[in-house]
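Chemist: got a predicted model here, sequence first, then my questions.
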Amino acid sequence: MSAHPTLASLAELPSQDPAFYTQAYNNRALVPDHPVHMARWAADSALVRARVTFREGLRYGASDSPYAYAETLDYFPAVTSVDFARPPLLVFIHGGYFRSFDKSDHSFVATQLPRKGVSVAVVNYALCPEVSVEAIVRQVLQSVAWLYRQADELGHDRDRIYLAGHSVGGHLVAMLMAALWPQFGADLPADLVKGGVSISGLYDLEPLRRAEFLQADLQLTEADVARLSPAFLTPATDAPFITAVGELESSEFHRQKALIRAAWPNNVREDIPLPGKHHFNVMDDLTREGTPLLRAILAMVGAV
């Protein structure tokens, strides 16, 4: 690969062997001690929920939705105000290859941000194979639209909504940055999302379609990949997009990052190095004072 690879070269899949994608995307196999990190997520999240006042299980979906049990979010209000204005809101979308994890596993994202004047919403969604990937995209769209409409009641600034996500959560962040919001509601502005952060994000779903251990649950078609891969979509605005991938992650996660940077040159403003990090500790810096990742998020939302 050249020093400055083109979008076309980055979009070209590196292998035709499904086993390659099974190996490159099986993060649990690549990080043998992943249970330790997942247990720490849960423990840190429980600690956050025990220490702060927050609103749990707010329903963003319709009450008669068959997936109402999953269409919920937890809301952690800012506890300090930077400028006495309504605080910005960071909406966090968890990963898990569309088929695992829960908002309660990710409350730890609210360790530092509310103290810095940023409200945080951690979103849940239904999981594959019960629902499709497209249905999950629509659920997350619905959650952010709900947060826009509920800004007065919840207390954040509807004109300062930002997104962050991990792994396929990063994919969902990018999908929302490409969303044509007025088509989802006449009251929704085209620039509803003011910026996004994707940690170990995925922007081309074709490798997931080829990884047998994922495809068994995701059931992606070629049409799904074309419609739901942000790297091949146009961003709705020039809102800033920040990327970050752990140094120790597979070559595919680094290629995915390079792909979105090439595809969205007017949006990708910054890439945060994460030296010594793998897929399950890449978010640690969100919980620690003064880290480059936390500083970048605070700068993006204007809370510095």
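Modeler: Perfect, thanks for sending it.

Chemist: contacts and neighbour counts: CA atoms only from here.
Modeler: Noted.

Chemist: spit out the contact partners of the closest residue to Ser143 other than its chain neighbours.
Modeler: Nearest residue to Ser143, sequence neighbours excluded (C-alpha to C-alpha, 6 or more residues apart in numbering): Tyr60, at 5.5 Å. Taking C-alpha atoms under 8 Å, 6 or more residues apart in numbering as the criterion, Tyr60 is in contact with Glu71, Thr72, Leu73, Gln142, Ser143, Trp146, Leu147.

Chemist: looking at those, which are in helices?
Modeler: Those of the contacts of Tyr60 mapping onto helices are Gln142, Ser143, Trp146, Leu147, per DSSP state H.

Chemist: by neighbour count, which of those residues wins?
Modeler: Ser143 (24 neighbours; other C-alpha atoms under 10 Å).

Chemist: what about that one, distance to Leu228?
Modeler: 18 Å (C-alpha to C-alpha, to the nearest Å).

Chemist: for Ala126, same thing?
Modeler: Distance, Ala126 to Leu228, by C-alpha to C-alpha: 17 Å.

Chemist: do Val137 as well
Modeler: In terms of C-alpha to C-alpha, Val137 sits 8 Å off from Leu228.

Chemist: what about those two, which has more around it?
Modeler: Using other C-alpha under 10 Å, the more surrounded residue of Val137 and Leu228 is Leu228, with 23 against 19.

Chemist: please compare the first structure with the one that follows:
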Amino acid sequence: MKSAFGILVSCLIVVRAPAAETSGGRLTAPQRLETLHLQAVREARLGFARARQPLPDLGVYDDFRAVMHVHAEDAEHTKGTRPQVLEAARKTGVRIVMFTDHGGPKTETWHGVRDGVLFFAGEENGGAGLLRFPNFDAHRVPLPDGELRFLSHIEERYDASMEGFDGMEICNRHTDAKLDTSLQEYLQSAAKDPDRWRKLIANFKAYPDEFFAAGTDYHPEILAKWDRELATRPFTGIGANDAHQNQIFQGSTFDPYEVSFRNLCTHILARELTEPEIRRALREGHVYVSHDWLCDPTGFAFGAINRLGVFPMGDPAVMTGNTRVVALTPLLAKLKLIHHGAVVKETVGTNLTFVPSDPGPYRLEAWLSVDGEERPWIYSNPVYLKPPSLSDLRLPSRETSPNVEVKKDIDYTPDESADANKHRLDLYLPKDKKPAPVFFFIHGGAWRSGDRSQYLPLGNRFAKEGVLTVVPSYRLAPRNPHPAQIEDVAAAFAWVARHVAEYGGDTNRIYVGGHSAGGHLAALLALDDHYLKTHRLSPKQIRGAIALSGVYDLAEGDSQSSVFGKDKQVRRDASPLFHVNGLAPPFLISYCQWDYPTLPVQARVFHAALQKANVAAELVFVARENHISEMISLTQDDDPTAKAILKFIKR
């Protein structure tokens, strides 16, 4: 399932409830093993499952369940096998297993995809408190760079240096057992009494997940160590199953892999299930830890939002004037927002919004009320807020290259009204290449703002590479609602088709493109032929379409109603997605890592629809850019998106 972080802005529904009644106390592990408490916890879990609300797939990433710190066939005290690990992973929906062999990684330890599960071969060095996952080449030879290293068993080394590590365990089932031996002592005592033992075994068989979770706990001293390190640098927190399948008493195994894997998961947010993407996600902190046994957390989202874009957990975000820290859960929970180790906001609901005044790392914990106790459910990794600086501006140069000539304020349709300036376009002409391919670029601005005068750096960027670039203005909403924008764009294109050859443009190579609202208009022009028919033209005269972070489906909801109104048929007709056809020109589509809500999923759905219609379509993911910086970076010579556009045009 895709991470649902995008919904936080676009369609967040606030759900609040009074805090659940609890005794305020904490049960011991042996008390949790009493039949009445096991039954109560089971009932709570069933209630959570019924109340859980699925969240839409609107984010950049897929949510992959992972189990980390897993042992199999690596030491005498490990009793489980690799095939048993695979079987348990498939039963529990785990997609990633990270083995940590004692003295490994062993040559026979699985590495790579097997039956749909991605395996990593790694090592646990207990003496050093180290989990390491070497970066292997195709021949299973460790590479000098790229190894992942996590500090392990914090309970043994609270003062250990973090130098050389990428992150640390913030939960470990073995840590629970070492810090509280009452559960093991209870089992050992019960084993001496046949009647107690029979009852205990019956309870374990009836309530395996509740039984296994009886010893889990919250360790503030471990999280405090994490918070101290987060104050100095990004540092990924992971969950450690420390699974051996070796807790065997009188022939009964109390830690089977299947139960362990259901109990605790490290959820890794990545674009695809490949080793490079998973390594990147772990290193960058696109991770949250969850006690999945309580309730499926899939869809949990946490991060920051502002006018620049959406910044999920693990990422930095510049604190602009409207920056908010936000969280969303699929189930009502107690949500605690933590900054430098202190709770700065607490609420009960399915979402949290906080306007920060101080920079630094912000992380979230979600807790559930279970049988009179508050028990931890989810631990996010932080989002890292930073104050704005001059280096964040990266304003493009407005100088024109020597090999570029600019023609401004050309009328593309007769108009003597107040809107006359919006019916003009600017040309950026390469002096040294004729006939030149033509890039007809439509500006963004939510259909309500923007002007061609802002795009000199873009026009110059492509013209100096031999591409004649056209930037029109168009009438803006709400004064001029839809279809005024697309009608003006069609009129400007018609002028280009009939006159650009006079300026050295090749009319057989006209490409339309745009960013944001301009991406929507470019796609609509290329797919819905009736706008060009008005000018006795057709989309066949468009050699290709370039849609950057565009909007392709306006049918759902009534967002942008000041532009498109609320009539469902009008909104559907204004949606490029519903005009996809097999005669469409080739498309280049982009979306950003930190794009606006819904735009990543819209790009993917639109791309898939084009491919289904057998239209040549390329999807470009723009890493480490937001909705605004994408356009600023586009003007730079080394920008990968600009290079992709030039390759698309010049092929």
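Modeler: Looks like it arrived, so ask away. Remember, predicted model here, so these are calculated numbers, not experimental data.

Chemist: who's in contact with Arg424 of structure 2?
Modeler: Arg424 of structure 2 makes contact with Asp409, Ile410, Asp411, Tyr412, Thr413, Pro472, Ser473, Tyr474, Ala492 under the criterion C-alpha under 8 Å, 6+ apart.

Chemist: sorry, back to before: pick out whichever of the contacts of Tyr60 of structure 1 sits closest to Glu222 of structure 1.
Modeler: Gln142 (24.8 Å; C-alpha to C-alpha).

Chemist: any idea how far that closest one is from Asp204 of structure 1?
Modeler: Taking C-alpha to C-alpha, one finds Gln142 of structure 1 at 22 Å from Asp204 of structure 1.

Chemist: next: Glu247 of structure 1.
Modeler: Applying C-alpha to C-alpha to Glu247 of structure 1 and Asp204 of structure 1 gives a distance of 20 Å.

Chemist: those two: who's more crowded?
Modeler: It is Asp204, of Glu247 of structure 1 and Asp204, that has more neighbours when counted by other C-alpha under 10 Å, with 21 against 17.

Chemist: spatially nearest residue to whichever residue in structure 2 pairs up with the more buried one, not counting backbone neighbours?
Modeler: Counting by TM-score structural alignment, Asp204 of structure 1 corresponds to Asp553 in structure 2. The shortest distance from Asp553 of structure 2 to any non-neighbouring residue, by C-alpha to C-alpha, 6+ apart, is to Ser575 (4.8 Å).

Chemist: how many residues are close by the one you found?
Modeler: Ser575 of structure 2 has 22 neighbouring residues, counting by other C-alpha under 10 Å.

Chemist: my guess is it contacts Ala555. True?
Modeler: Yes: under the criterion of C-alpha atoms under 8 Å, Ser575 of structure 2 makes contact with Ala555 at 6.9 Å.

Chemist: the match of Asp204 of structure 1: which element?
Modeler: Element membership for Asp553 of structure 2 (DSSP states H and E) is empty, with no helix or strand holding it.

Chemist: give me the distance between Ala609 of structure 2 and Asp553 of structure 2.
Modeler: According to C-alpha to C-alpha, Ala609 of structure 2 and Asp553 of structure 2 sit 12 Å apart.

Chemist: residues touching Phe92 of structure 1, list them.
Modeler: Neighbouring residues of Phe92 of structure 1 by C-alpha under 8 Å, 6+ apart: Val109, Val120, Ala121, Val122, Val123, Leu163, Ala164, Gly165, Gly169.

Chemist: wait, is the fourth one part of a strand?
Modeler: Yes: assignment of Val122 of structure 1 by DSSP: H, G, I helix; E, B strand; the rest coil places it within a strand.

Chemist: any idea how far the aligned partner of Ala262 of structure 1 in structure 2 lies from Glu87 of structure 2?
Modeler: Counting by TM-score structural alignment, Ala262 of structure 1 lines up with Ala608 in structure 2. Distance of Ala608 of structure 2 to Glu87 of structure 2, computed by C-alpha to C-alpha: 33 Å.

Chemist: ok, now Glu399 of structure 2?
Modeler: Distance, Glu399 of structure 2 to Glu87 of structure 2, using C-alpha to C-alpha: 62 Å.

Chemist: who has more neighbours out of these two?
Modeler: Glu87 (13 against 9).

Chemist: which position in structure 1 pairs with that one?
Modeler: Alignment note (TM-score structural alignment): Glu87 of structure 2 has no counterpart in structure 1.

Chemist: show the contacting residues for Glu87 of structure 2.
Modeler: Counting by C-alpha under 8 Å, 6+ apart, Glu87 of structure 2 touches no other residue.

Chemist: using the three-state scheme, assign it.
Modeler: helix.

Chemist: how about the helices in the stretch 101-250 of structure 2?
Modeler: If DSSP state H, counting those that start in this stretch is used as the criterion, the helices of the stretch 101-250 of structure 2 fall at 173-179, 182-190, 194-206, 208-212, 220-230.

Chemist: can you say which of the ones you listed is nearest to Thr236 of structure 2?
Modeler: That would be helix 220-230 among those, by C-alpha to C-alpha, at 8.7 Å.

Chemist: what do we get in structure 2 for the residue nearest to Ser143 of structure 1?
Modeler: Tyr60 of structure 1 maps onto Tyr412 in structure 2, by TM-score structural alignment.
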